[in-house]
Each structure stands twice: as structure tokens, then as C-alpha cells.
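Chemist: Quick one: sequence plus predicted model below, questions after.
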Amino acid sequence: MTDTQSLHAARRAYIAPINRVVDHMTGVQNFGGGRYACGRFTGKPGNEVHEAWTHMFAEWLPQSGYQPDNKPALELYEEDFVMDPKTGNFSCWLCVPVKTL
């Protein structure tokens, strides 16, 4: 998948609903537009997804020709999100806001 295809796919994704939300934590957040570098993650929650984020910021970003933009990084879950009950694996898009150097 090309970078452009990844960005288009991420635009079609959405943030997964949370089944249990504490009332005082519920809110609406607007995310402005801009350029995001998105990579597909498949693995387990916890250390594996943390390592993928670390790779995006510490290894990919410095050699990419981009720098981080001052916007939130996003984890996007597609409409058909599932976690494999046997392995605990799931997939999502890790999206880093970027701007040119």
C-alpha cells in the first residue's frame, strides 16, 4: 500500500466506540486537518503497540524528511475492528501528524 493509499484508508477509519466510559471522561474532540503519516499495526495491545509507536517516532520519523506537527497522534480503528480471541492480536492505523522539515 502506498503512503497516499494509507492516508486515504485512515480517513475512512474511525475511532472505535468504548463499551464502558466513565461519565466525567466523555467528551467531544475536534481534530483539525493536516498531513498524517499512517502505518498499519497488527499485534497485541500493551508492549507491542507501544513498540510500534516508538518505532514510528524514534526510527521512521527522523529519516522520513518530515517532523512532527503540533497535533495529537491518533490510533484509528476501522469499522470492522476485531480482536482475535485466540491470539489477542488486533489491527489499527497508527497516525503521526507531520509537516515537512
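Modeler: Okay, I see it.

Chemist: Every contact and neighbour count from this point should use C-alpha atoms.
Modeler: Noted.

Chemist: Could you pick out the longest strand of this structure?
Modeler: Assignment by DSSP state E gives strand 90-100 as the longest strand of the chain.

Chemist: ok, and for it, which residues are buried?
Modeler: 90-98 (16 or more other CA atoms under 10 Å).

Chemist: and the gap between residue 5 and residue 39?
Modeler: According to CA to CA, to the nearest Å, residue 5 and residue 39 sit 11 Å apart.

Chemist: out of the two, which sits in the busier spot?
Modeler: Legend: neighbour count by other CA atoms under 10 Å for residue 5 and residue 39, higher for residue 39 (20 against 11).

Chemist: alright, now check it against this:
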Amino acid sequence: MSENVKTEDLSYWLNNSIAEEHIKYYEYSNFTNIQQIGKGLYGNVVRVYCKNSDHFFTLKSFNNHEQTIKEVEKELKLLRSIDDHENIIRLYGVTKVEGGY
């Protein structure tokens, strides 16, 4: 997707990708033991335990919906280009809290 794509189009793309199971969706209620590990100008990073997978995950949240959609797109592009390297953090999916992604 290009820089000129509207946020509504990106939001539709993300929701459609979840519906078609190209991107895995995790219920936020399945995460426990939430511990903040970082905070910045744009959002927060927390460490969580996922009850359904018996693993720990890192969740990155953003302060506004428009930024969230653009950051998801940016990270997916980056991960797609370098996904085969063993030291790269993997995107396992998305979750929704407080009415946004």
C-alpha cells in the first residue's frame, strides 16, 4: 500500500485481512499478567501471557487509530521483507482493546 492510501482504506484492509485469516486475531481477554516494559510518545509496549498458547507475547499499542493502522501496515511491509532471518521479532497477529486495534 502507498503513502497516499486513506486511513479508512487501511482499516478496511486490516479488517478484511483478519476476516480472511491472513492476519491472526487474538481476543484481548486471553492475555493475562500484563506488565509494561516500555512507553513512548506514540504508545506503549507490554509483556503478556497468552492463556490459549501457553506463551509470552509482547503487545505494542498506539495512541490513536490512524497511527495504529499506518504502523501495522509499515511493520507488515518490513517483516515481509526480512521475515526469513532468525533474529527478527515475528508478528503473530493483532488484538483489539478499547474499541481500536
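Modeler: Arrived safely. Just so you know, these numbers come straight off a predicted model, no measurement behind them.

Chemist: TM-score for this pair?
Modeler: Here the superposed chains carry a TM-score of 0.28, computed using TM-score structural alignment, normalised by the length of the first structure; 44 aligned residues with a CA RMSD of 4.0 Å.

Chemist: now for the longest strand of the first structure, which elements pack on it?
Modeler: Where contact means 3 or more CA pairs under 8 Å, 6 or more residues apart in numbering; DSSP states H and E, strand 90-100 of the first structure is packed against strand 36-43, strand 66-68, strand 74-76.

Chemist: Tabulate the ones you listed (a markdown table), appending distance to residue 55 of the first structure.
Modeler: Listed next are these as a markdown table, based on distance: least, CA to CA, whole Å:
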| stretch | distance to residue 55 of the first structure |
| --- | --- |
| strand 36-43 | 10 |
| strand 66-68 | 14 |
| strand 74-76 | 14 |
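
Chemist: Those: which one's closest to residue 12 of the first structure?
Modeler: Among those, strand 74-76 comes nearest to residue 12 of the first structure, with 9.5 Å by CA to CA.

Chemist: so where do the strands sit in the second structure?
Modeler: All strands of the second structure, identified by DSSP E, fall at 25-26, 31-39, 43-50, 55-62, 94-95.

Chemist: Pretty sure residue 39 of the first structure sits against residue 94.
Modeler: Yes: the pair residue 39 of the first structure / residue 94 is scored as a contact, 5.3 Å apart, by CA atoms under 8 Å.

Chemist: hmm, back to that, with mean neighbour count added, can I get the strands of the second structure in JSON lines?
Modeler: JSON lines is the format used below for those (neighbours: other CA atoms under 10 Å):
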{"stretch": "strand 25-26", "mean neighbour count": "16"}
{"stretch": "strand 31-39", "mean neighbour count": "13"}
{"stretch": "strand 43-50", "mean neighbour count": "17"}
{"stretch": "strand 55-62", "mean neighbour count": "17"}
{"stretch": "strand 94-95", "mean neighbour count": "17"}
